[in-house]
Every structure is written in C-alpha cells, then in structure tokens.
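# with the input below, show me the fold.
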Amino acid sequence: MLRSFVLCLGAWAALSASVSAKDLPKVEPETVGLSSAKLEDLKKHFQGYVDSGKLAGLTTLVARQGKVAHFETYGDQDIAAGKAMGDEAVFRIYSMTKPITTAALMMLWEEGKFSLDDPVSKYLPSFADQRVFAGQDEDGFKTVPANREATILDLMRHTAGLSYGVFSDTPVDRSYRKNGVFSFGADDSIKTLTEKLGKEPLLYQPGGAWVYSLSVDVQGRLIEVLSGMELDEFFSKRIFKPLGMDDTGFYAEGDEQSRLVEMYALDEKKALVPYKGEFWQDFTVQPGVLSGGGGLVSTTEDYWRFSQMIANGGELDGVRLLKEKTVAMMRTNQLPGNLNGIAGGKQGLGFGLGFAVVQDPSVVKGQTNIGNYFWGGMANTIFWIDPKEELVVILMTNVLPSGIYPLRKDMRNKVYDALVH
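You can find the predicted model right below:
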C-alpha cells in the first residue's frame, strides 16, 4: 500500500456549471484588507528557503473574502532538469486528500445513504465483532471485546480504535505490518485493505482516544459501497469536474506528468536529493489501491477551489456540493468531551469531520484564531481556513520528512501580519 498508495439531475447541473481552474479571481491585496508590502515580506521569507537550499521550490497562496490576493511560485519543480516551479505544478498532497474524502462521504450523508451513528460493520462486514488490544504475554496478543462498535462518526474523527501502521510502533501497528495489511497483488483494491484491517485488533476502545489512523481509507471504501462507484469515479464526477479541479486525481495523466514536482529529501550533508525511500510512489501510473487517506495529486489552484468551496459553506461559483449546516458540522470539534481535544488538549486542537480545529490559540504554534480548521500532507503541503478573517491559505512543496521546517508556523505569522483590517 505504501507504494501503490494514498441524483442525476443535480449532478448534471453541477457539471454544467463547472468552471476552469485557470480563472482565479485575483485582486490587489488592499481591496480585501491585506498589505502588499507585508505579502512581499512573505514572498521574501519563503524565497529564502529556496536560496538557502532548504527547498527546491514551492508555491504560496492567500485568498480573502473569496478573492486571491497572493499567489507566488518559487524555485524549481525539478532541480536536475532546471525546470522552474510553475503555477500549474502538480504536487503529491498525501493527507490533504483526507478532507476531500470526508467531504465526499458527507455528500452521501446529506443524501440519506447512512447515519453518522451507523456501525461501520453495517456496510463493511469485516468490522463486525472487533476486539481490542489488551496487552501481550508469552502466548501473544491479549484482546477483549469492544465495548461498542465503531461508528462512521468515529471514522471521521479518528476515534474508531484504528492506527496507521506506519507512523507509530505499537503492538497493533506491528500486527498490521506482520499480517500484510499493506501487501497487495496486482488485482487488489481498497476493498482488500479494509477487509484485512477489519480483522485486526483495535488499538483502543472506540471513542476512547484520538489516534491518527487509516480511518479515512475506510471512509473511501464506504464511499464506494454507498455510491456504487469506484472512488476515483466518484471524486471526478461529484467533486473535481463540478469545481473545475482539472488537475486533481490519483495520478498525473498526460501533460500533468511534465508538471509533476520532484520529491526531495536531505542527504547526510543537508543537500537536497531526489527522494526514493520507503514512502516513494510512482504517481504517473494508475494505482490499484485508491487511497482516500493520502492518494491524490493536485495543483495549488485546484486545492484552493476545494478549500474555497468549504470556506463558502459548501458552494463555489454557483456549484453547491454541501449544505452550510453540514460544513458547520465538519469544522466544529466533534471529539468526545472526555478527550479534551487532540492529545488531551496539549496541542490546543480539537477535531471535526475531516479537519483539525483550533480551540486554544495560545497553545498552537504561530498566530491563529479560535475556529480555524486545517490539515496538511506528509510532504509538507499545508492549508488552513479562517472563518473569522475569511482567509484561505495554501502552501505547496514536496519534501520529506514531514515537519522538516516550520512552514505552517511561518506561513501563519506572515499572513496574519499582512492583515490590515
């Protein structure tokens, strides 16, 4: 998986109203309460990452009140080829796939296809009768019955008892790897993953913790079961085409391949080199496993279209994908009160449906506001939405490991410093 992964009338109306991804509504910063001089400081700051050799290239975008006041490209998309970063560069967005998947599932919720408190096993039978890890002895795993079944709501807020298998090393994560949860043949699909995953012990009782997990990949499989479409088909027909996200998909096709940004890492001398490590994947070929948790490539412009649709309460350019009340649910902390947020409140964050939500700005690194919601991708792509200031902010780059630089903190500080009113 690490390599092979991440209503007819209404649909027709949405397709008919689709827009071109090249028509960004650009304005002068001051017309939306932003300082041109401060945004120039932002540009100089991130150019410094390129000039110092920390990043090969990147893009930054700042929109306010639905208008793009800043969109800049820096450095190269491919150093060896001497190819400059373009505004149509295609990035591996990894976990920034997750909000798209949850939004897609909520579209089906609006259509009455399921209830949030439905057990996952109602649609994916392998998740029935799950047991929970309770320690190890000389005979191996000890498990106890789950106190209750994991629900679809649990999946959406990462409280379903699942882990990821690659980002931590608990006995359950090791079990995922030992039992081949990520091992696939040529004909396998996301169905294969979820069938294997459902048979694994849970790391904790459903609702008992927030643990970043494969739950969004399970959501992707639910979309297939509930809609009768493959995940890529659903995304294309119901989200990408209506929003004009022409360059977003599970792999780079046609001329997109020439715009696919090289993935970089640092060698022992801290010099940038093409990355070919554990998480490398060929994003120029159709994957067998369509990862709703981390499988998409996209452009800065395309991801702005999705983000702005969410910021607008589910609508963009006359195309409505979600109701305002649904988006309000998604951007509101949904974690059980006993958890006090992610990591017991130590990060100042809660979690909604598909997004982390700022609850205590004093704990969050960098300037921010209560109610901001966001997520990021493994290769250091970031975005956030600020309802109070009507901001949508995106930074795209492709470098590993995740969090190698304080890009989110830097971007937050520079953007909020640019606010005039």
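# C-alpha only now, for contacts and for neighbours.
Noted.
# I'd like to know which elements the lengthiest strand in the chain is packed against.
In the chain, assigned by DSSP state E, the strand with the most residues is strand 67-78. Strand 67-78 makes packing contacts with helix 36-51, strand 57-64, strand 83-84 when contacts are defined by 3 or more C-alpha pairs under 8 Å, 6 or more residues apart in numbering; DSSP states H and E.
# what does that strand contact?
Residues external to strand 67-78 that are found in contact with it (C-alpha atoms under 8 Å, 6 or more residues apart in numbering): 24-29, 32, 34, 39, 43, 46-47, 50, 55-63, 82-87, 89, 259-262.
# and for comparison, fold this next one:
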Amino acid sequence: MFPRIRLLTPIFAFTLALATITPTFAGEDLGLPTADPESLGMSSEKLDKIPTLLASLVNNQQVPGFVTVVARDGKVVHFNAFGSRDVEREKPMTPDTIFRMYSMTKPITGVAVMILVDEGKLKVTDNLSKYLPEFSEMTVMEVSKIGSTQIVPAKSPITVENLLMHTSGLIYGIFDGGPLGELYNENGINSDGSSGNTLEEFSKMVAKMPLKAHPGTEWNYSVSMDVLGRVVEVVTGQRYGDFLEERIFQPLGMKDAGFYVPAENADRLAANYGPKTGGSGMVLIDDPQTSAFLKVPSL
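A predicted model of the protein is given here:
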C-alpha cells in the first residue's frame, strides 16, 4: 500500500547480524497477560525450540533478527527477541522494536470499512461513485495478443466489495509490466509515497486511469485499499489515520501503531533489509535514522 497507509508497530513482524539469543521476556514487560504454557495445553519444551530454530536464519545472514510471540486464549506463553534491529550501529533487537507492517495494513483497512458497514453507514454493495464521484465513468484498457490497446467503457461500476476483494480493475503500477502499469508510473501513481499526495489527491489521480479489467471479473493486487482509505474519510468526515486511531488502535491498546514514528520513539525503529542480488547476505533498504517513516505523513 501507499506508505502513508503503511503501519508501523512493535511485535509480530520480521525485519543481519550474528545471532545472540537473548532471554525470553515476560509478557508483563509490555503489559500483556501471560500464562504457563502447560496450563493452556502447550509445551514449554517445544516453545523453547523457536529461538534456536530462527537463530540459524540470523547466523546465515538471511534476516537481522526476530521478535517472536505465541499466545493462546489471550495470554502470552512465549515472548522472545534476538538478533539485531540495526546491524550497522550494533543495536540489539528488543521486545518493543518498531517494524514496518507494509501490506498488513490492508486487513486493518478492511476492519475500518466493516465497522462502518456494521454501523449502517455504508454497504459493501454500494458503488464507489456514491462516495467518490470521480469514479463514476470508468474505462478499461483492453490489450490484444499483439500488444495493441483500446479504451472501452467499463461494463459495471466499481463497488466497495470490489475494492475489498482486489477485483476493482485497479492495479499497482510497479507490479504491472504492461502498458497500464507504464501509464500509472508516468503519472506518478506509485506505491512508494514519493509524490506526497493526500488520499483525496491520490484517489482523484487513480480515477483518471483506465482499469485493467472490468470490475468484478479479475483479481489484481492494487491500490484499492488506498482508495478505501479515502472512502472512510468521506463517510466519517475524519482523516483516515484519526479514524483508525480512535476506533481500532486505542480500543485495542495498540499504543505504538501508526503511520510514522514520533521523535521520542525513533531509536526503536528497526532498519529494513532485503536480500542481496545474486548472493548471500542482506542489504540495507531503509536506514532508521533517515527513514521517511520519521516524518508526519499527509494522511
């Protein structure tokens, strides 16, 4: 998703260093309820194998480190952090390390939409144009076997359900190697957030693009969830991030979830690494001291 809709949160995420297995932490360290594994039908012996197993990935320079949590019936039975959150600066992984969640924001956006459905404020069968009129007259780019293209009217409107299901006809330009992907990229409709658009501006840019397929006929990984974020804004009259904070993050006690890292928490942000091309080891993708996620987004 658009980085302005990329969550950052501690725990439950993966982010190169020699493995130093640190002691298992108690859930109370972060205010989480805990229980003895055996009392919940789980094995302490088997849970203790998790750090050793994952440490091999760190030693082989496949990942820098891990934070692992296992819970049952709302109680933590295993909580461990090991490896490094920042290899270059030799900072160890800690239980409260903050990670980039990237596309895991999609299900949270889905939850936001379904909250509004439960409250009768929208229906999944509603046409998108009911909330965003700029999507009222969509077209489709049809591509022939020889690569020629033609623009035709969409056979049906985009619905909220289409957006939730990635069957809207929208795409991600960076993942589409065809002419439509090129058109997205030429118009600055990207998923790296470099254009700095608000959701309103971004949605209007997307609405000017033809679709890859007629709505409801084909699955394509896409910016649909970004557009849904704008729908949430229109329906509620709130900024998208504010709605998530008020209705999801605060009620669930997700005190470190958000779309950027405040200055007081910047030291907890993990470096982001990717695999080296054509070899072992990893390369730094996003330095936590210069990351775009340290800036307040336009969301």
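# any idea what the TM-score is?
Comparing the two superposed chains by TM-score structural alignment, normalised by the length of structure 2, the resulting TM-score equals 0.84, with 273 aligned residues with a C-alpha RMSD of 2.5 Å.
# the residue located most distally from the centre of structure 2: what secondary structure?
When distances to the mean C-alpha position of structure 2 are computed (C-alpha atoms, centre = their mean), the maximum falls on Ile146, with 35.9 Å. The three-state label given to Ile146 of structure 2 by DSSP: H, G, I helix; E, B strand; the rest coil is coil.
# now swap in Leu15 of structure 1 and tell me
Under three-state DSSP, Leu15 of structure 1 falls in the helix class.
# list the contacts for it?
Contacts of Leu15 of structure 1 were listed using C-alpha under 8 Å, 6+ apart, and they are 237, 241-242.
# between those, which has the most around it?
Of the contacts of Leu15 of structure 1, Pro242 is surrounded by the most neighbours, 27 neighbours in total, counting by other C-alpha atoms under 10 Å.
# quick one: residues contacting the aligned partner of Ala207 of structure 2 in structure 1.
Counting by TM-score structural alignment, Ala207 of structure 2 lines up with Gly198 in structure 1. Taking C-alpha under 8 Å, 6+ apart as the definition of contact, the neighbours of Gly198 of structure 1 are 126-128, 130.
# from Gly173 of structure 2, how far off is Thr109 of structure 2?
When distances are taken as C-alpha to C-alpha, to the nearest Å, Thr109 of structure 2 and Gly173 of structure 2 turn out to be 21 Å apart.
# who's more crowded, those two?
With neighbours defined as other C-alpha under 10 Å, Thr109 of structure 2 and Gly173 compare such that Gly173 has more, 24 against 20.
# which residue packs closest to the equivalent of that one over in structure 1, ignoring adjacent ones?
Residue mapping for Gly173 of structure 2 onto structure 1 gives Gly165, with TM-score structural alignment as the criterion. Computed as C-alpha to C-alpha, 6 or more residues apart in numbering, the closest residue to Gly165 of structure 1 that is not its neighbour in sequence is Asp173, at 4.1 Å.
# go on, Pro3 of structure 2?
Counting by C-alpha to C-alpha, 6+ apart, Pro3 of structure 2 lies nearest to Gly193, which is 5.4 Å off, once chain neighbours are set aside.
# ditto for Arg6 of structure 2
For Arg6 of structure 2, ignoring the flanking residues on the chain, the nearest one in space by C-alpha to C-alpha, 6+ apart is Tyr102 at 4.8 Å.
# that neighbour maps to what in structure 1?
Under the alignment defined by TM-score structural alignment, Tyr102 of structure 2 corresponds to Tyr94 in structure 1.
# next, count neighbours for that match.
Neighbourhood size, Tyr94 of structure 1 [other C-alpha under 10 Å]: 24.
# tell me the helices in structure 1, going along the chain?
For structure 1, helices defined by DSSP state H occupy the ranges 8-16, 36-51, 98-110, 152-157, 171-178, 190-198, 215-227, 231-235, 241-243, 300-311, 324-330, 407-417.
# which stretch of structure 2 lines up against the last one?
Spelled out, that is helix 407-417 of structure 1. Taken onto structure 2 by TM-score structural alignment, helix 407-417 of structure 1 occupies no residues there; it is unmatched.
# buried residues of that helix, list them for me.
Of the residues in helix 407-417 of structure 1, 407-408, 410-417 count as buried by neighbour count, 16 or more other C-alpha atoms under 10 Å.
# need those in CSV with distance to Glu72 of structure 1, can you?
Putting those into CSV (distance: C-alpha to C-alpha, whole Å) gives the following:
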residue, distance to Glu72 of structure 1
Leu407, 15
Arg408, 16
Asp410, 16
Met411, 13
Arg412, 16
Asn413, 17
Lys414, 14
Val415, 13
Tyr416, 17
Asp417, 17
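# isn't the residue nearest to Arg6 of structure 2 right up against Leu7?
Yes: the pair Tyr102 of structure 2 and Leu7 passes the contact test of C-alpha atoms under 8 Å, sitting 6.3 Å apart.
# quick revisit: list the contacts for the match of Gly173 of structure 2?
By C-alpha under 8 Å, 6+ apart, Gly165 of structure 1 lies in contact with 172-174, 176-177, 213.
# before we move on, what about Gln238 of structure 2?
Going by C-alpha under 8 Å, 6+ apart, Gln238 of structure 2 touches Val232.
# picking that back up, next, the angle strand 57-64 makes with the longest strand of structure 1.
With axes from the mean of the first three to the mean of the last three C-alpha atoms, to 10 degrees as the criterion, the two stretches strand 67-78 of structure 1 and strand 57-64 enclose an angle of 170 degrees.
# mind reading off the mean deviation between strand 67-78 of structure 1 and structure 2?
Between strand 67-78 of structure 1 and its aligned stretch in structure 2, the superposed structures give an average distance of 1.2 Å (mean C-alpha distance after the TM-score superposition for structure 1).
# so that strand corresponds to what in structure 2?
Counterpart in structure 2 of strand 67-78 of structure 1, with TM-score structural alignment as the criterion, is residues 75-86.
# quick one: buried residues of that stretch?
Neighbour-count burial for stretch 75-86 of structure 2, counted by 16+ other C-alpha under 10 Å, picks out 75-86.
# ok, so of these, who is nearest Ala154 of structure 2?
Each of those was checked against Ala154 of structure 2 using C-alpha to C-alpha; the closest is Arg85, at 47.3 Å.
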